[in-house]
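> here you go, sequence then predicted model.
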Amino acid sequence: YTAVGCAITTISSNLTEMSKGVKLLAALMEDEVGSGQDLMRAARTLTGAVSDLLKAVEPTSGE
């Protein structure tokens, strides 16, 4: 459980920096047909998956 906890902490603490980088890359890629939008869509999908993971491992308030 410790390894999973460390991995989740690392992922969640790096999401803000990742989102800044993705926004910058998407802006730089706008010249290529839709590439920036594809990158943003992939980042949203990844963020949604991480959110689902965090919800799934969240202990219930009764425990």
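Right, received. Where do you want to start? Every value quoted in this text rests on a predicted model; they were computed, and no experiment measured them.
> can we go C-alpha only for contacts and neighbour counts from here?
Fine.
> what is the three-state secondary structure of residue 47?
For residue 47, the assignment made with DSSP: H, G, I helix; E, B strand; the rest coil gives helix.
> next, the one to line up against it:
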Amino acid sequence: MPKITRFEDLGCWQEAASLATEIYEISKEGEFSKDFGFRDQLRRAAVSIASNIAEGKGNGK
């Protein structure tokens, strides 16, 4: 297995980034767009997944 030096190369980070993008797209319309608090919390949670993976990789884990 090749050594991964960048967190962007991790499959789990790529999936998390894709999930965040999908959530942003889905939450632009419909009921999500009307409930700002819920929409923003959902978006922050989605971005947090990728951020935590990147932080863990930065800590050498």
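That came through fine. Small disclaimer: the values here were computed from a predicted structure and weren't measured.
> not counting its neighbours along the chain, what's nearest residue 27 of the first structure?
Once flanking residues are discounted, residue 27 of the first structure sits nearest to residue 36: 6.2 Å by CA to CA, 6 or more residues apart in numbering.
> how many neighbours does the counterpart of that neighbour in the second structure have?
Aligned counterpart of residue 36 of the first structure in the second structure: residue 39 (TM-score structural alignment). For residue 39 of the second structure, the neighbour count with other CA atoms under 10 Å is 19.
> and stretch 24-34 of the second structure, which residues are buried?
Buried residues in stretch 24-34 of the second structure, counted by 16 or more other CA atoms under 10 Å: 24, 27, 32.
> from the residues you listed, pick the one nearest residue 47 of the second structure.
residue 24 (9.6 Å; CA to CA).
> next up, the contacts around that closest one.
residue 43 (CA atoms under 8 Å, 6 or more residues apart in numbering).
> which element is residue 38 of the second structure on?
Using DSSP states H and E, residue 38 of the second structure falls within helix 36-58.
> so what does that helix touch, helix or strand wise?
Under the contact criterion of 3 or more CA pairs under 8 Å, 6 or more residues apart in numbering; DSSP states H and E, helix 36-58 of the second structure touches helix 11-26, helix 30-34.
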